[in-house]
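1. Following is a predicted model, sequence given first.
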Amino acid sequence: MKTVHEVAERYGVTDAFMALALDKIGFSHARPDTPLSAATIHRFEAEWGDKIRAKRPAAQPGFTSETDIAPTAARAARQPKPHVMRVAHSKVTAGRDASGRVVKRLLDYPVRIHAIDAAGTNDGDPWNGEVVPGAVHFYDGGSETGPPAACGWVRVRAVLGDEFVPADEPELENQCSLCAQIVAAGKGFRTPPHERSYRSPFCEDYLRVQIDGAVAVKNCRLRDFHDGPHRAHDGSEWSIGVDDYVPAPDELGRRITKAS
């Protein structure tokens, strides 16, 4: 018999999601080491298989309860996404969009340009290893929050789709000299949260959505193995993805779609 954790790995989902999904088909109080019968796995596949594959088409389980040959081959076929050291800003400002809502914006003249391996943050790399000049992703929270830059001295408030290319004279290019030194040495890359050996006591599920055309990353603020749907700090909730996404109070009436 396969455990909850083993089945979660085959489907490319977290143990917390597996526990929640199993509860919804009548299998309650599942833990990572809880064994699952073939009948339970078949029920899980019938209820959630297509939904998971639709959301994560690159992580198909491709296995049956009778054999482990297919999932092993599927795992071998998956290639790690490249890490790109990206341009990052430690300070941002705010303005209003065409609808009058307050939105975050980049400074016209940043104090200092830093570097960051976005793939190693909780939000992940918004552009999946691709260089997308001009694109920007803002991190949630206020000033002095966000993931640390490669230099480790400042917190990053925004990451750009541009690649950070260390200059010969960083100061003249307004680059953080320590970030430039680290990147030039081929260092500063981070292990993504889901690949780290330790497990956070908090749920690490997140959802990327487009709200009126702008990409937003919703991080679940609940503890690991929580009951019920995921919940972000702004009050939005989801279980699978955009299809069952419940907007935050200040998002009501706005156009919400799946982020590419």
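-> Structure received.

2. Going by C-alpha atoms from here, please, whenever you check contacts or count neighbours.
-> OK.

3. Which residue, other than its chain neighbours, is closest to residue 102?
-> residue 96 (4.5 Å; Cα to Cα, 6 or more residues apart in numbering).

4. The one you found and residue 105 touch, don't they?
-> No - taking Cα atoms under 8 Å as the definition, residue 96 is not a contact partner of residue 105, at 9.1 Å.

5. adding another structure so you can compare the two:
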Amino acid sequence: MTPLPRGRRPDDRGAYRYFAALERFDLTRNPATGLREERLPDELGAIHAMRLRETPDTRREAYFEARGPFALCGTHVKVRLPVTFRGEEDEACPGCAKRVAEGATRAPQAEGYYACEAVVLPDLPGFSGAVSCFLPDRHDGPHRTREGGTWTSGPEDFTPTGNYST
């Protein structure tokens, strides 16, 4: 009997699916609180695809202020939508539609190089952005941001760069 590929085992939580994603979002200020709030742009632009495991978090939009994760075509995206990517729609990115039809699982990378996909949202005052690891996939040691911040398992052990101040 051939084992099922990872993500297809009955004991895995949530199946993988292609989610729609956007390259940008708009920032507005809430008049009641004075805080910045992300919102979908009036003009969505190209709709990209991201392959993710379905979880309770994928049932709502996610905004990425840092570099953002990669879409299947290799473009950095800033918003993940809670809807399935549909490659036949007019606004669909042709590169993503082609990669979905091929059954791609991740963005194309330089020959033999895959970037680490770890992202963390530090729980620090005055630090509002999600940060992503820029090291290669399967690297040794802690994750590292381009600015020098590090973390091992999540926001609880995130250490910002020396120029961080509250």
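-> Perfect, thanks for sending it. Note that the coordinates shown come from a computational prediction; the quantities given were computed from them, not determined experimentally.

6. ok, the residue nearest to residue 102 of the first structure - how many residues close by?
-> 11 (other Cα atoms under 10 Å).

7. The one 4 residues further on too?
-> Counted by other Cα under 10 Å, the residues lying close to residue 100 of the first structure total 8.

8. ditto for residue 87 of the second structure
-> 21.

9. you'd agree it is up against residue 97?
-> Yes - between residue 87 of the second structure and residue 97 there is a contact under Cα under 8 Å: 4.6 Å.

10. start to end distance for stretch 86-95 of the first structure?
-> End-to-end distance for stretch 86-95 of the first structure: 24 Å, by Cα to Cα, to the nearest Å.

11. ranges for the helices of the first structure?
-> Along the first structure, the segments classed as helices by DSSP state H run 4-11, 15-24, 38-44, 50-55, 69-77, 177-184.

12. wait, what's in contact with the aligned partner of residue 206 of the first structure in the second structure?
-> Structural correspondence for residue 206 of the first structure with respect to the second structure (TM-score structural alignment): residue 118. Shown in contact with residue 118 of the second structure (Cα atoms under 8 Å, 6 or more residues apart in numbering): 132-133, 143.

13. Nearest the middle, which residue of the second structure would you pick?
-> residue 69 (3.6 Å; Cα atoms, centre = their mean).

14. Show me what residue 116 of the first structure lines up with in the second structure.
-> So residue 116 of the first structure corresponds to residue 50, using TM-score structural alignment.

15. Tell me how many other residues surround that match.
-> Neighbours around residue 50 of the second structure, by other Cα under 10 Å: 27.

16. Could you count how many residues lie near residue 23 of the second structure?
-> 20.

17. For residue 131 of the second structure, see how far away the closest residue to it other than its chain neighbours is.
-> Among residues not flanking residue 23 of the second structure along the chain, residue 77 sits closest, at 4.3 Å (Cα to Cα, 6+ apart). Distance, residue 77 of the second structure to residue 131 of the second structure, using Cα to Cα: 13 Å.

18. what sits in contact with each of the two?
-> By Cα under 8 Å, 6+ apart, the residues touching both residue 77 of the second structure and residue 131 are 67-68.

19. quick one on the thing from earlier: narrow the contacts of residue 118 of the second structure to the ones also in contact in the first structure, please.
-> Contacts conserved in the first structure for those, using both residues aligned by TM-score structural alignment, their matches' Cα atoms under 8 Å: 132-133.

20. out of the contacts of residue 118 of the second structure, who's nearest residue 24 of the second structure?
-> residue 132 (16.9 Å; Cα to Cα).

21. for that closest one, what are its contacts?
-> 66-69, 117-120, 144-145.

22. And it? What does it align with in the first structure?
-> Match for residue 132 of the second structure (TM-score structural alignment): residue 218.

23. distance of that match from residue 232 of the first structure?
-> Taking Cα to Cα, one finds residue 218 of the first structure at 6 Å from residue 232 of the first structure.

24. and what of residue 102 of the first structure?
-> 19 Å.
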